[in-house]
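>>> Build the 3D model from these lines:
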Amino acid sequence: MGEISDKVYWVWLSSIPGIGAKRFYYLVKRFGSPKAVWECTTDDILDACRLIGDKVVQNVITHKSAVHLKRAQKIAEDPAIKVITLIDDEYPKLLKTIYDPPPVLYCKGQPLKETPFMVSIVGSRRTSEYGRQMAEKLAYELACAGVTIVSGLARGIDTMAHRGAIRAGGYTIGVLGCGVDVIYPRENKKLFMQMEQYGTLISEYPPGTQPAASNFPARNRIISGLSQAVLVVEAGSTSGALITVDFALEQGRDVYALPGNVTSPYSSGTNQLIKEGARPVTCADDILEDLGITVNKKAKQPSMTSYQLDIFEMEVYNALEDGEKQLEELAAITGFDIGRLNAILTLLEMKGIIKQLPGGKFVRQCMI
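Presented below is the predicted three-dimensional model:
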């Protein structure tokens, strides 16, 4: 195999099933380095059984083979993937301070950057149109101000946060619960490719690792660990995004939440966070002020036409303030008959102010 770098041993040890960050650091502390773990005897490994468990010990013994080391070397030398270990200068300093930082980060796309201001935007996979719009809008405005947007590339809020950052021409980091060479979810293939071009995909899991439910809670500690603050845009009471909040609080990060409709199950988690002390966010400036960033507001806003609405159009627009509505709901709120309401909705759609969703629902397309 030729000369083997220390980085290969880091990849080898961290790739063993069941190791995880805590067991990795225990073995390195006990033996001195990942290379020393590779070189130790089977009896030495068996002595460690009490603290890392029989199954993991057997995995270590099984993986002490030339085949597994060669695989690790192939990964470490892959030009398409940058491998960063905890002792490398490129390892994010803020992430290094958390309780159990990942020993190895696999990166794809642009070189991983640790910028002065980094904010995580997270939320549920199942979202309302209000949540999706606000996630993109807030990410766009933060990215325009020079803030790096960190999220998990999942469907829903994560997707919109990355899109907003890319649309702003900003830098964004996607933290995966699978290998950086695995596109998940599949419908995000286009976004995945955009992230490679404009941002960075990272994972603590080696290339080829398929998504598993157990990977995502651990992934969330990296999302919060990379950031000074975490913003939860929309989350139900059992959303996995709340796990990220728990990690953020443990790590001493600031937590923000977007207020939502009190009758919407999509916002029950975020509204509860606000009751428990999370700072409510209604615009990007709420976060930018805390970060000490002053922004030229004219430069920050996306370019759009200044819309002039008559009183009837404004009434329908206002009726959509708290999210999507069926035609019958809008008729009940505004008092307009169906024929007149359809005419107003058509005009608003032509102006690009609202759009019709599947199922006959209408929702705001932009803020005016």
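
>>> use CA for all of it now, contacts and neighbours both
Will do.

>>> which residue is nearest the centroid of this protein?
residue 151 (1.5 Å; Cα atoms, centre = their mean).

>>> unless I'm mixing things up, residue 327 is touching residue 361, no?
Yes: counting by Cα atoms under 8 Å, residue 327 does reach residue 361; the two are 6.7 Å apart.

>>> so residue 219, which of the three states?
helix (DSSP: H, G, I helix; E, B strand; the rest coil).

>>> How about residue 177?
Applying three-state DSSP: residue 177 is coil.

>>> can you confirm residue 38 is in a strand?
No: Residue 38 sits outside any strand when classified using three-state DSSP, being helix.

>>> Would you confirm that it contacts residue 11?
No: counting by Cα under 8 Å, residue 38 stays clear of residue 11, with 11.5 Å between them.

>>> shared neighbours, these two?
Residues touching both residue 38 and residue 11 (Cα atoms under 8 Å, 6 or more residues apart in numbering): none.

>>> Name the residue in the two with the higher neighbour count.
residue 11 (27 against 20; other Cα atoms under 10 Å).

>>> Helix or strand: which one has that one?
helix 6-14 (DSSP states H and E).

>>> what comes into contact with that helix?
Contacts of helix 6-14 (Cα under 8 Å, 6+ apart): 19-21, 24, 34-35, 38, 60, 68-69, 71-73, 75-76, 85, 103-104, 206.

>>> which residues sit in contact with residue 84?
Applying Cα under 8 Å, 6+ apart, the residues contacting residue 84 are 90, 91, 104, 105, 106, 107.

>>> Double-check that the last one belongs to a strand.
Yes: note on residue 107: a strand contains this position according to three-state DSSP.

>>> Number of residues surrounding it?
Neighbour tally, residue 107, other Cα under 10 Å: 27.

>>> I'd like the distance between the closest residue to it other than its chain neighbours and residue 84.
In space, and not counting its chain neighbours, residue 107 is closest to residue 202: 4.4 Å by Cα to Cα, 6 or more residues apart in numbering. To residue 84, residue 202 is 10 Å away according to Cα to Cα, to the nearest Å.

>>> and if you look at residue 207?
13 Å.

>>> Need the residues touching each of the two.
residue 106.

>>> picking that back up, so the residue nearest to residue 107, which of the three states?
Quick answer, by three-state DSSP: residue 202 is strand.

>>> List the contacts of it.
Per Cα under 8 Å, 6+ apart, neighbours of residue 202: 105, 106, 107, 108, 173, 174, 175, 176, 180.

>>> Ranking by neighbours, what's the top pick from those?
Neighbour-wise, those (other Cα under 10 Å) top out at residue 173, 30 neighbours.

>>> any idea how far that residue lies from residue 258?
For residue 173, the distance to residue 258 - Cα to Cα - is 21 Å.

>>> Let's see this one next, to set against the first:
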Amino acid sequence: MRDPELRMWLRCVRAARVGVPAVRRLIQRFGQLDAAWDEGRRGWLAAGIEARSCDALEAVAESDLDTDLAWLGDPAAPHPRRFCPVDDGEFPVLLAESPHPPIGLFVVGDPALLWQPQLAIVGSRHPTAAGQENAAAFAAALSESGFTITSGLAEGVDHAAHRAALDAGGATIAVMGTGPDSIYPRANRALGVDIAARGALVTEFAPGTGARRDHFPRRNRIIASLSLGTLVVEAGVQSGALISARMAMEAGREVMAIPGSIHNPLARGCHRLLREGAALIETVDDVLDVLRAPALQLAERFRLQLGPVQTRPGSARDGAGDASSTHDPEHRRVLDALGFDPCRIEQLAERTGLTLPALSSILLLLELDGLVTAEHGRYARTAPTAARNTPGPA
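Prediction:
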């Protein structure tokens, strides 16, 4: 993306009262956002932008945009940084189609994880010992089954889920209610550094943005919308985890809850969700049963959205392969590049020349067909004797 266009995207992020509908009207009218900036206020009003939104765009300080660009382009950054706007081809499709998507996402770490099948694990910031153990156990097992674990980097259940996914060798995404340069709470700073190195930190808020109470419902909406389903481990009736669950329902996602003792106040939020129709979860297999159908639907939607195979610019395209492995040439191409030794998706992208979104969707379909196994964030061909005849997450 050219700097003038990126600068206008960042201006929209920082402008209060400017949302995705306004941004899309500007793009529809002017083709690109930097062209919209050149047109100025008169052009924005003609495009149907409200006067107060025009005021907000004009009020953004140029120094703030300079700060954003400097942060994104810092050559000394220890981990990859990028801004992914809502109309970008690599913006996560589930989030883009949610009721209220953000204008864009700042990502520190691996942006390819945003296209992986995700499970949100949320709950109390002050769980019982059993609740913390359940969060860790489910996160570890489900990350080993190929799901990216998504949560909010809070203390308690969030921390346990993130850490367990990393310790199991899996992937995790932390959605933050602050800017990408500020890990909150401070107690989770070391965890945030580990996630940036082995997963992804994600936020809709610009660099320098501190923690505010009204930011966290927006964070929860992103968590719920990115994921195929939300698992509530332990939550009281006033817990923010119930906000995430409600937002998941609004976005058409699966909602699951782990029951607890009738004497535990942190089980009452889960019991309320169960009365409202959430899936009752007792084992990891229960979660896999709930997510199997939406995971397959997601993979098929990826195929429809991506259309013909997409390759990286300048990449080699070698379509040779064993036709008996699959009838789909794109699938055959990926299987030919995979061995029985696990490899990361980035390695596979280099071997095949496929874009990460295209590769993610193909891997998900192959995994559901039992042809590929995902373990600890790596992929390998399923051994012939272990191949399954029925679809389902690994």
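
>>> TM-score for this pair?
The TM-score (TM-score structural alignment, normalised by the length of structure 1) is 0.72; 292 aligned residues with a Cα RMSD of 2.7 Å.

>>> so where is the host helix or strand of residue 331 of structure 2 in structure 1?
Assigned by DSSP H and E, residue 331 of structure 2 falls within helix 329-337. Alignment note (TM-score structural alignment): helix 329-337 of structure 2 is unmatched in structure 1.

>>> distance between the helix or strand that that helix is followed by and the chain's centre?
Beyond helix 329-337 of structure 2 on the C-terminal side, the first helix or strand identified by DSSP H and E is helix 345-352. Computed by Cα atoms, centre = their mean, to the nearest Å, the chain-centroid distance of helix 345-352 of structure 2 equals 20 Å.

>>> Please work out the angle formed by the directions of helix 345-352 of structure 2 and helix 329-337.
110 degrees (axes from the mean of the first three to the mean of the last three Cα atoms, to 10 degrees).

>>> and the angle from the helix or strand just after helix 345-352 of structure 2 to helix 329-337?
Using DSSP H and E, the helix or strand that directly follows helix 345-352 of structure 2 along the chain is helix 356-368. With the same axes, to 10 degrees defining the directions, helix 356-368 of structure 2 sits at 80 degrees from helix 329-337.

>>> Following the chain past helix 356-368 of structure 2, name the next helix or strand.
Following helix 356-368 of structure 2 toward the C-terminus (DSSP H and E): strand 372-375.

>>> Show me what that following strand is packed against.
For strand 372-375 of structure 2, the packing partners by 3 or more Cα pairs under 8 Å, 6 or more residues apart in numbering; DSSP states H and E come out as helix 129-144, helix 356-368, strand 378-381.

>>> Where does residue 120 of structure 2 fall, secondary structure wise?
strand 118-122.

>>> Likewise for residue 84 of structure 1?
strand 82-85.

>>> can I assume residue 182 of structure 1 is in contact with residue 210?
Yes: judged on Cα under 8 Å, residue 182 of structure 1 makes contact with residue 210 at a distance of 6.9 Å.

>>> Okay, the closest residue to residue 331 of structure 2 other than its chain neighbours and residue 170 of structure 2: tell me how far apart.
Among residues not flanking residue 331 of structure 2 along the chain, residue 362 sits closest, at 6.4 Å (Cα to Cα, 6+ apart). Using Cα to Cα, residue 362 of structure 2 is found at 19 Å from residue 170 of structure 2.

>>> and what of residue 162 of structure 2?
10 Å.

>>> When those two are compared, which one has more neighbours?
Legend: neighbour count by other Cα under 10 Å for residue 162 of structure 2 and residue 170, higher for residue 162 (32 against 28).

>>> which ones are touching that one?
139, 149, 150, 151, 153, 172, 173, 174, 195.

>>> My understanding was that the last one contacts residue 170; is that so?
No: the pair residue 195 of structure 2 / residue 170 is not scored as a contact, 10.7 Å apart, by Cα under 8 Å.

>>> Strands along the stretch 251-368 of structure 1, start to end?
254-257, 279-280, 325-326, 354-357, 361-364 (DSSP state E, counting those that start in this stretch).

>>> ok, and which of those has the densest surroundings?
strand 254-257 (a mean of 24; mean count of other Cα atoms under 10 Å).

>>> Quick check: it compared with structure 2, mean distance?
Superposing on structure 2 and averaging over aligned pairs (mean Cα distance after the TM-score superposition for structure 1), strand 254-257 of structure 1 comes out at 0.4 Å.

>>> And the contacts of that strand?
Here strand 254-257 of structure 1 has contacts from 228-234, 245, 248-249, 270-271, 273-274, 278-281, using Cα under 8 Å, 6+ apart.

>>> Recalculate using a threshold of 7 Å.
Outside of strand 254-257 of structure 1, the residues within contact range by Cα atoms under 7 Å, 6 or more residues apart in numbering are 228-233, 245, 270, 273-274, 278-281.

>>> which of those lies closest to residue 216 of structure 1?
Proximity of the contacts of strand 254-257 of structure 1 to residue 216 of structure 1 (Cα to Cα) peaks at residue 245, which lies at 13.6 Å.

>>> and the helix or strand where that closest one lies, what does it pack onto?
Secondary structure from DSSP H and E places residue 245 of structure 1 in helix 241-250. Under the contact definition 3 or more Cα pairs under 7 Å, 6 or more residues apart in numbering; DSSP states H and E, helix 241-250 of structure 1 sits against helix 215-225.

>>> Mind doing that once more with 10 Å?
Using 3 or more Cα pairs under 10 Å, 6 or more residues apart in numbering; DSSP states H and E as the contact definition, the elements that helix 241-250 of structure 1 packs against are strand 118-122, helix 215-225, strand 229-232, strand 254-257, helix 268-275.

>>> Out of the ones you listed, flag the one nearest residue 300 of structure 1.
Across these, closest to residue 300 of structure 1 is strand 118-122 (Cα to Cα), at 16.9 Å.

>>> Please verify my assumption that residue 203 of structure 1 contacts residue 178.
Yes: at 6.8 Å, residue 203 of structure 1 counts as touching residue 178 under the criterion of Cα atoms under 10 Å.

>>> what touches both of these two?
209, 219 (Cα atoms under 10 Å, 6 or more residues apart in numbering).

>>> Any buried residues in the helix holding residue 11 of structure 1, and which?
7, 8, 9, 10, 11, 12, 13, 14 (16 or more other Cα atoms under 10 Å).

>>> Equivalent analysis for stretch 95-102 of structure 2, please.
95, 96, 98, 100, 101, 102.
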